[in-house]
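[1] Could you look at this predicted model? Sequence included:
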Amino acid sequence: MPPSLNIIGAGHVGRALGRLFAASGAFEVRGVLATSFVSASEAVDFIGAGTPAAGMADLGPADVWMLAVPDDQIAAVCEAVAASHALVGAVVFHCSGAKSSAELSGAASAGALAASIHPIRSFADPARVAQDFAGTWCGIEGAPGALALLEPALLAIGARLAPVDAAAKTVYHAAAVFASNYLVTVLDTALRAYVAAGIPEADARELARPLAMETLENVFRLGPEAALSGPVARGDMATVARQQVAVAGWDAGAGKLYAALADATVQLAARRNSKKIDKPA
C-alpha cells in the first residue's frame, strides 16, 4: 500500500495535487478538510479519492499531511494538527513558496518530519494543472527524511525538483515575483510611456511585443549578460541621464523606477564586461 495522505486545505492547490497524488498511486488519499464540509465534499469529488471531514477531529491518522492553506494560516493549522493527532514519524509539508519548513515547528516538536513543496506555476485552473502537470518545477526543502518520502511521490506525478536553501526561502519567492509580477509592472510602465509619446495604446502593445519577446528569449537562451543591450550596455550614460530627467518629468513614480533599474543595469553591464562579452553595436 502507498503511504496515506491527509489533505488540509482544499483550494486549487490542494485539489490539483490531491488528484495527481491519488491518480499516480503515490499516496492513498484519506481525509480531506476544507473551510466547510461542502467544500471538502466537492474537493473529494474533484480528487476522485478520500473522505470529506467536518473538522480536525474527523481526520484519522496518516503517514503524510499536506497543508495547502494560505501562508498566514500554516503555523496555526500545524499547531492544531499537532495538538489533536499523533505525529511521531509522520511527514508534514506545506505548499508555500514564501515560507520555509520552519513554519511547521509545531509538527516537528511533536515528532514529525517537516518539509515545504512549492509547485512553481499558476493554479488558477486546477483541472488544467492536473492534466498537464508533468514538467512542473517544484521548490523543495525540509528534513531529509521527509524529502526521502516526498521526492519519489513528486517524481511520480511528473515534477522536476529544485532544492532550495530554507534560510533563503523568502529570496527564492521574491525571484518569482521579479520574474512575473514586477515584469508586468515594468511592461506597464513601458506601455504608458509609449502612450505619453502620442502612440495609441493598442499600437503601443504591438510596438513593445516583439522587443519584449525577443529580449526574454535572449535572456533564457544566452543569459542576461549577453542579452543586455541599449545605452547602459554601450556605456552611453549621457543618454541614460537625459532619459532619467525626461521620465521623471513625465511621471515621478516612473522616474524612480527608471533610476533604480538604471543602477541595477549598470551592475549587470559590469558583470558583462568582466566576462568580456562583446558589446552590442
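    Good, I have the coordinates. These numbers come from a predicted model, not from an experiment.
[2] contacts and neighbour counts: CA atoms only from here.
    Noted.
[3] buried stuff in stretch 182-202?
    Neighbour counts over stretch 182-202 (16 or more other C-alpha atoms under 10 Å) mark Thr189, Ala190, Leu191, Arg192, Ala193, Tyr194, Val195 as buried.
[4] one more structure, for comparison:
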Amino acid sequence: MRTLAIVGAGHVGRTLGRLWQAAGVFDIAGVLARSPASAQRGVDFIGAGVPVAQPADLPAADIYLLAVTDDQIVPACAALAATRPLQGAIVFHCSGALASGTLEAARQGGALLASVHPVRSFADPAAVVAAFAGTFCGTEGDAAALAVLVPALEAIGARPVAIDPAAKTVYHAAAVFASNYLVTVLDAALRAYQAAGIPADVARELAQPLAQESLSNVFRMGAAEALSGPIARGDYATVQRQQAAVSAWDADTGTLYGALVPPTAALAARKHR
C-alpha cells in the first residue's frame, strides 16, 4: 500500500485522508499543521498518521497532499521540497483555481505533479465522509501521477473528470457562477419582493418554486430551453420598465439587472434557433 502524507489539517485534507485510510487505499503516514493541536485533531479525525507541526518532521511518503489554502500552496510546496528528496514521489493539491504547475518546486525535486479538485462543500467533514460517493473531482497533471490518483479517487466513490490546466481559472469560475452568484441573484429577487411589500418569509416561499423549477428545467432540458420570461418572449418594453423601476428602488440591483440583459438575450437567441 502506498503511503500518503498530508500537509494541512483542514476540512479537505482530513476528509480525503479518512476516506482513503478507511478504504485501505493509502496508509496515512502523517499530518502536518501549523500547531501540534491542529495536527492532532487531523490525525484523530482520520484515524491514522503521526501529527507534526514542522515540515522537516513530516514522515516520508510516496504521495504528498497539499491541503492548504491557495495562497499557501507555493510556500508549502517549497518547504516540503526543502526538507526531503522527492524523486519519484507524487505531489498534488486540491485547489480549484490553481493548476498543478504551481508545484514547480516539487517538480524540481523530481516529483510528479497533479491537482484534484472535489466539487462540493466541505463545511461538515463528517457529513461529506458519509456521502462522498458520486462527488465529481476535476483532475489534471502528469499522466503518471493521475494513473495513481484517479483509481484512488474511484475507490472512494468519486467521479474524476479531466480538465484543461490552462483553463483552470475559468473552470473554477464556473463553480462560482453555479453557486455563489446564483445566491446573489436570488438575494436580489428576495429583496425586490420585500421592496414590493411582501414579508421576508413569504418572499422566500414565493421565490422557492420558481427557482427550483428553473433549476430543474436547466438540468433536464438545457439552459436555452429552460429560459422563460420577457426576454425569451422578446418583450423588451417590459424589460426596460423593469430595469428603470429596479434602478429607482436600488441602483446597484438595477445595474445587476442591466448586466444580465445581454447574456440573457443571447441565451434567448439560442433557444429560437
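    On my side now, so go ahead. Everything numeric in this text was worked out from a predicted model, so none of it was measured.
[5] rewinding a little: export the buried residues of stretch 182-202 of structure 1 to CSV and tack on secondary structure and distance to Gly249 of structure 1?
    Listed next are those as CSV, based on DSSP: H, G, I helix; E, B strand; the rest coil; distance: C-alpha to C-alpha, whole Å:
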residue, secondary structure, distance to Gly249 of structure 1
Thr189, helix, 14
Ala190, helix, 15
Leu191, helix, 17
Arg192, helix, 14
Ala193, helix, 12
Tyr194, helix, 15
Val195, helix, 15
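[6] And the strands in structure 1?
    For structure 1, strands defined by DSSP state E occupy the ranges 4-8, 28-33, 51-53, 64-67, 91-94, 113-119, 137-142, 160-163.
[7] what's the angle from the longest one to strand 137-142?
    Strand 113-119 of structure 1 and strand 137-142 meet at an angle of 170 degrees, taking axes from the mean of the first three to the mean of the last three C-alpha atoms, to 10 degrees as the criterion.
[8] what's the distance between whatever residue of structure 2 lines up with Ile47 of structure 1 and Val25 of structure 2?
    Taking TM-score structural alignment, Ile47 of structure 1 has Ile46 as its aligned residue in structure 2. Distance, Ile46 of structure 2 to Val25 of structure 2, using C-alpha to C-alpha, to the nearest Å: 13 Å.
[9] show me the contacts for Leu4 of structure 2.
    By C-alpha atoms under 8 Å, 6 or more residues apart in numbering, the residues touching Leu4 of structure 2 are Phe26, Asp27, Ile28, Ala29, Gly30, Ala61, Asp62, Ile63, Tyr64, Leu65.
[10] How much space separates whatever residue of structure 1 lines up with it from Val29 of structure 1?
    Mapped onto structure 1 by TM-score structural alignment, Leu4 of structure 2 lines up with Leu5. Distance, Leu5 of structure 1 to Val29 of structure 1, using C-alpha to C-alpha: 5 Å.
[11] Next: Ser39 of structure 1.
    For Ser39 of structure 1 relative to Val29 of structure 1 (C-alpha to C-alpha), the value is 16 Å.
[12] same check, this time on Val77 of structure 1
    For Val77 of structure 1 relative to Val29 of structure 1 (C-alpha to C-alpha), the value is 19 Å.
[13] And the two? Which one has more around it.
    Between Val77 of structure 1 and Val29, Val29 has the larger neighbour count (other C-alpha atoms under 10 Å), namely 27 against 20.
[14] Tell me, how many residues neighbour Ala114 of structure 1?
    29.
[15] Grab the nearest non-local neighbour of it.
    Distances taken as C-alpha to C-alpha, 6 or more residues apart in numbering put Val92 closest to Ala114 of structure 1, at 5.0 Å, once the chain neighbours are dropped.
[16] is it true that that neighbour touches Ala112?
    Yes - counting by C-alpha atoms under 8 Å, Val92 of structure 1 sits close enough to Ala112 to count as a contact (6.6 Å).
[17] Helices of the stretch 51-200 of structure 2, residue ranges please.
    Remark: helices assigned in the stretch 51-200 of structure 2 by DSSP state H, counting those that start in this stretch are 70-83, 104-108, 125-130, 143-155, 168-175, 181-195, 200-221.
[18] As TSV, those helices with distance to Arg34 of structure 2 would be great.
    As requested, these are arranged in TSV below (distance: least, C-alpha to C-alpha, whole Å):
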stretch	distance to Arg34 of structure 2
helix 70-83	11
helix 104-108	20
helix 125-130	19
helix 143-155	26
helix 168-175	27
helix 181-195	33
helix 200-221	41
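[19] Compare the ones you listed and give me the one nearest Gly13 of structure 2.
    Closest to Gly13 of structure 2 of those, according to C-alpha to C-alpha: helix 125-130, at 9.6 Å.
[20] with structure 1 superposed, average distance for the closest one?
    Helix 125-130 of structure 2 differs from its equivalent in structure 1 by a mean of 1.0 Å after superposition (mean C-alpha distance after the TM-score superposition for structure 1).
[21] Show me the contact partners of that helix.
    His11, Val12, Arg14, Thr15, Arg18, Leu19, Phe122.
[22] swap the cut-off to 10 Å and go again
    Residues outside helix 125-130 of structure 2 that contact it (C-alpha atoms under 10 Å, 6 or more residues apart in numbering): 10-19, 45, 120-122, 131-132, 135, 156.
[23] With stretch 238-252 of structure 1 instead?
    189, 192-193, 196-197, 230-232, 237, 253-259, 262.
[24] Kindly recompute the last result at 8 Å.
    Ala196, Pro231, Val232, Ala254, Gly255, Lys256, Tyr258, Ala259, Ala262.
[25] If any of those residues are buried, put those into a ChimeraX selection.
    With 16+ other C-alpha under 10 Å as the criterion, this ChimeraX line picks the buried residues out of the contacts of stretch 238-252 of structure 1:
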select :232,254,255,258,259,262
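[26] Could you pick out which of the contacts of stretch 238-252 of structure 1 are located in helices?
    Ala196, Pro231, Val232, Ala254, Gly255, Lys256, Tyr258, Ala259, Ala262 (DSSP state H).
[27] how near is His11 of structure 2 to Asp124 of structure 2?
    For His11 of structure 2, the distance to Asp124 of structure 2 - C-alpha to C-alpha - is 8 Å.
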